[in-house]
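> This is a predicted model, with the sequence first.
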Amino acid sequence: MAIHRRKMLAGVGGSATIGLAGCLSSDEDAGDDDPEISGETLTLTTTTSTYDTGLLDELNAPFEDRYGVTVDTVFQGTGAALETGRSGDSDVVMVHARSLEDEFMEDGYGVNRRDLMFNDFVVVGTSDDPAGIGGGDDVEEAFVAIAEEGATFVSRGDESGTHTKELELWEAAGVDEFGEWYREAGQGMGEVITQVDQTGDYTLADRGTVLSMQSEIDLEIHVEGPIEGGTELLANPYGIVAVNPGVHDDVEYDLAMAYIGYLTGPEGQEIIEEYTVEDEQLFFPEAISEEPNFQQYVPEDWEPDD
């Protein structure tokens, strides 16, 4: 499969200055001979969707080259990625389940969260569509129809961001009884999509992974997310969080903040914007905005103590 990027926009490229979010002084040159960063390894835990789509390879290479460092990327479901951060075995976490991210920060394990990018979820399935949900715009009705038909639904079943969203949708649809038609795979997004293509009827998937695999599978999008005019219930925002050095003093905090600054700065956001598979844009950057959004730094329902 041809994975490529369109031409970088004029004025932003390899020579763009990367914001280091305060980890280097203004008179230091952020080059390979910087003694504070060069030769270090940053451990990133992130979702399987960023791996399945190939986006992280495209993002990490310029950062590694610029600072002479290595990004050791561990691909897990969102729940497992955050748990790795809780244990201090990663330096920075990139995930897509805001409720779990908020819990991570409220418990003191994460700091300096930033909005990063978004895509959306879609309900995909075989072309015969046994539950008759194709073309519908109500994902709750679609889930009810799948359950009533007893059509095979393959769940991630791994406490990932996708699994978290799926459970929210079943609850919203009022479905609380599951039979043999409901299968928990306990695997990543790519593996689940492959299972549905071979032996299932439906699954909930992120659009980016579906698009990255479209030449390998024979599945259709039956219920669209907001990117193609569907329900906002299927929105899929990604965030990035540094592991708190006040809890784990051995984490590479300065390097984590350099990485966050790079991904949320002009160069990283440009790479996200321009990354395509088969001429399809997979992710949409949202770190840079004219309007400040202070909730990206703290849990959505956070209030200061009296």
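Thanks, I have it.
> Every contact and neighbour count from this point should use C-alpha atoms.
OK.
> So the nearest residue to Ile260 once chain neighbours are set aside: helix, strand or coil?
Spatial nearest neighbour of Ile260, chain neighbours left out: Ile240 (7.1 Å); criterion: CA to CA, 6 or more residues apart in numbering. Assigned by DSSP: H, G, I helix; E, B strand; the rest coil, the conformation of Ile240 is strand.
> Contact partners for Ile240?
The contact partners of Ile240, by CA atoms under 8 Å, 6 or more residues apart in numbering, come to Val92, Val93, Met94, Val95, Arg113, Arg114, Asp115, Leu116, Ile260.
> What helix or strand is the fifth one located in?
Following DSSP states H and E, the helix or strand that holds Arg113 is strand 110-125.
> Mind listing what's buried along whichever helix or strand comes after that strand?
Per DSSP H and E, strand 110-125 leads on to helix 139-149 as the next helix or strand towards the C-terminus. Within helix 139-149, the residues scored as buried using 16 or more other CA atoms under 10 Å are Val139, Glu140, Ala142, Phe143, Val144, Ala145, Ile146, Ala147.
> same check, this time on stretch 108-117
Buried, per 16+ other CA under 10 Å, within stretch 108-117: Tyr109, Gly110, Val111, Arg113, Arg114, Asp115, Leu116, Met117.
> May I see those arranged in TSV, with distance to His163 as well?
Formatted as TSV, the buried residues of stretch 108-117 follow (distance: CA to CA, whole Å):
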residue	distance to His163
Tyr109	22
Gly110	22
Val111	24
Arg113	22
Arg114	22
Asp115	20
Leu116	20
Met117	19
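> now, which of these sits nearest Val71?
Leu116 (17.7 Å; CA to CA).
> Please report how far the nearest residue to Thr70 once chain neighbours are set aside lies from Ser90.
Closest residue in space to Thr70, ignoring its immediate chain neighbours: Thr41 at 4.7 Å, by CA to CA, 6+ apart. To Ser90, Thr41 is 10 Å away according to CA to CA, to the nearest Å.
> with the buried residues of helix 139-149 in mind, which one is nearest to Val69?
The closest of the buried residues of helix 139-149, once distances to Val69 are taken by CA to CA, is Val139, at 43.6 Å.
> I'd say that closest one and Val223 touch.
Yes - look at Val139 against Val223 with CA atoms under 8 Å: they come within range, at 6.6 Å.
> try it against this one:
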Amino acid sequence: MIRLFTCVLALVASATHAETLRLAVTTSFHNAGLAEILLPAIAEDTAIEVQLLVVGTGQALRLGEAGDVDAILVHARTSEEAFIAAGHGTHRREIMYNDFVLIGPRADPAAIALAPTAGDALARIARTESIFVSRGDDSGTHQMERALWERAQSAPGGDWYRSVGAGMGAALNTAAAMDAYVLSDRASWLNFGNKAGLELLFSGDPVLFNQYAYIPVNPARHPHVKHELAQQLEQWLTGADAAQLINGYTINGTPLFTFNAQTRD
């Protein structure tokens, strides 16, 4: 189910004349809480009221293909490049990054904390048939998980592999309830309030790099999209104010994202 979040800025004078832009974003981005910092600043600086459609990356790309949003902010590069190659987006602009981490029971029955690589960590989970919760929703996180199973040379399945077909928050809640392993982006994990007996057990493999990119929907395909607003938002997201807010966003002193906006050719 698509959830629509609108930032209402009654105390900002410029909001009276705000124009609305529809932006599809990932559940991991929304769960991190960064939107609550960025959206008021965007409205104040640009008079753009950003409406977030919070979905997995796969669904965000499909919304873009249908012209149901003006732009998308997602994290699955291969799918993003295919989206642009098919003419659905005008270009891809990197904005910020963090990383994926493997979460699991404190007892760590698969001993993934001792694994040398992320692929080996998943191979250990499969070998011991320890319960693993998959988002199963074609999100960027799910796409990363599938790539890691390939690295592990394992085909997940059976009673130990639980696909929930839901967002990052739901997957983390399910893992907490089942004392199971789960792949998460670091920001969602840090902002997750129901950790129960779970801990961050594995991180640091370069393959777990998690880049977020902004893509305006192609107005040649969908003339009704607000392309000028999408360009204005891109300019703000790649500017100094966004950099300061993104780099300065922390939980308990830990940064959740690093700004790395590209310079456009």
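Perfect, I can see it now. This one's a predicted model, so the numbers in the text were calculated from it and none came from an experiment.
> So after superposing, what's the score?
Remark: TM-score between the superposed chains equals 0.90 [TM-score structural alignment, normalised by the length of the second structure]; 253 aligned residues with a CA RMSD of 1.9 Å.
> returning to what we had before: what do we get in the second structure for the residue nearest to Thr70 of the first structure?
With TM-score structural alignment as the matching criterion, the partner of Thr41 of the first structure in the second structure is Thr20.
> Same question for Asp250 of the first structure.
Superposed on the second structure with TM-score structural alignment, Asp250 of the first structure falls opposite His224.
> dump the residue contacts of His227 of the second structure.
Asp70, Pro216, Val217, Asn218, Pro219.
> Any idea how many residues pack against Ile72 of the second structure?
Counted by other CA atoms under 10 Å, the residues lying close to Ile72 of the second structure total 27.
> That one - nearest residue in space that isn't next to it in sequence?
Ala24 (4.6 Å).
> Near the one you found, how many other residues are there?
31.
> Check which helices and strands the helix or strand hosting it is in contact with.
With elements taken from DSSP H and E, the one containing Ala24 of the second structure is strand 19-26. Secondary-structure packing of strand 19-26 of the second structure (3 or more CA pairs under 8 Å, 6 or more residues apart in numbering; DSSP states H and E): strand 48-55, helix 57-66, strand 71-74.
> quick one, the first one and helix 57-66 angle?
It refers to strand 48-55 of the second structure. Here the directions of strand 48-55 of the second structure and helix 57-66 differ by 120 degrees (axes from the mean of the first three to the mean of the last three CA atoms, to 10 degrees).
> Which positions in strand 48-55 of the second structure come out as buried?
Ile48, Glu49, Val50, Gln51, Leu52, Leu53, Val54, Val55.
> Look up the average distance of it to its aligned counterpart in the first structure.
Strand 48-55 of the second structure: mean distance to aligned residues in the first structure after superposition is 1.0 Å, counting by mean CA distance after the TM-score superposition for the first structure.
> The shortest one now?
Mean deviation of strand 71-74 of the second structure from its aligned counterpart in the first structure after superposition (mean CA distance after the TM-score superposition for the first structure): 0.4 Å.
> Comparing the following helix or strand past that strand with the first structure, how large is the average distance?
Going down the chain from strand 71-74 of the second structure, the next helix or strand is helix 77-85, by DSSP H and E. Mean deviation of helix 77-85 of the second structure relative to the first structure after superposition (mean CA distance after the TM-score superposition for the first structure): 0.5 Å.
> what does stretch 149-158 of the first structure correspond to over in the second structure?
Going by TM-score structural alignment: stretch 149-158 of the first structure matches residues 128-137.
> hmm, back to that, aligned partner of the residue nearest to Ile260 of the first structure in the second structure?
By TM-score structural alignment, Ile240 of the first structure lines up with Tyr214.
> Tell me the spatial nearest neighbour of Gly268 of the first structure, not counting adjacent residues.
In this structure, Gly268 of the first structure finds its nearest non-sequential neighbour in Tyr262, 5.6 Å apart by CA to CA, 6+ apart.
> Around that neighbour, how many other residues sit close by?
Neighbour number of Tyr262 of the first structure under other CA under 10 Å is 22.
> That one against Ala61, yeah?
No - judged on CA under 8 Å, Tyr262 of the first structure makes no contact with Ala61 at a distance of 11.8 Å.
> what's in contact with stretch 166-173 of the first structure?
Contacts of stretch 166-173 of the first structure (CA under 8 Å, 6+ apart): Val139, Glu140, Glu141, Phe143, Val144, Ser155, Asp176, Leu204.
> ok, 6 Å please
Residues outside stretch 166-173 of the first structure that contact it (CA atoms under 6 Å, 6 or more residues apart in numbering) are Glu140.
> and if you look at stretch 167-183 of the second structure?
Contacts for stretch 167-183 of the second structure (CA under 6 Å, 6+ apart): Thr27, Ser28, Val101, Leu102, Ile103, Gly104, Pro105, Ile131, Phe132, Val133, Arg135, Ala196.
> Looking at those residues, state which has the most neighbours.
Gly104 (31 neighbours).
> count of neighbours near the nearest residue to that residue once chain neighbours are set aside?
Nearest residue to Gly104 of the second structure, sequence neighbours excluded (CA to CA, 6+ apart): Tyr181, at 4.0 Å. Applying other CA under 10 Å, we find 30 residues neighbouring Tyr181 of the second structure.
> Just tell me what Tyr181 of the second structure corresponds to in the first structure.
Looks like Tyr181 of the second structure aligns to Tyr202 there (TM-score structural alignment).
> How about stretch 67-81 of the second structure, which residues are buried there?
Going by neighbour count (16+ other CA under 10 Å), the buried part of stretch 67-81 of the second structure is 67-77, 79-80.
> Which stretch of the first structure lines up against that stretch?
The aligned range for stretch 67-81 of the second structure is 88-102, by TM-score structural alignment.
> do the same with stretch 233-246 of the second structure
Residue span in the first structure matched to stretch 233-246 of the second structure, by TM-score structural alignment: 259-272.
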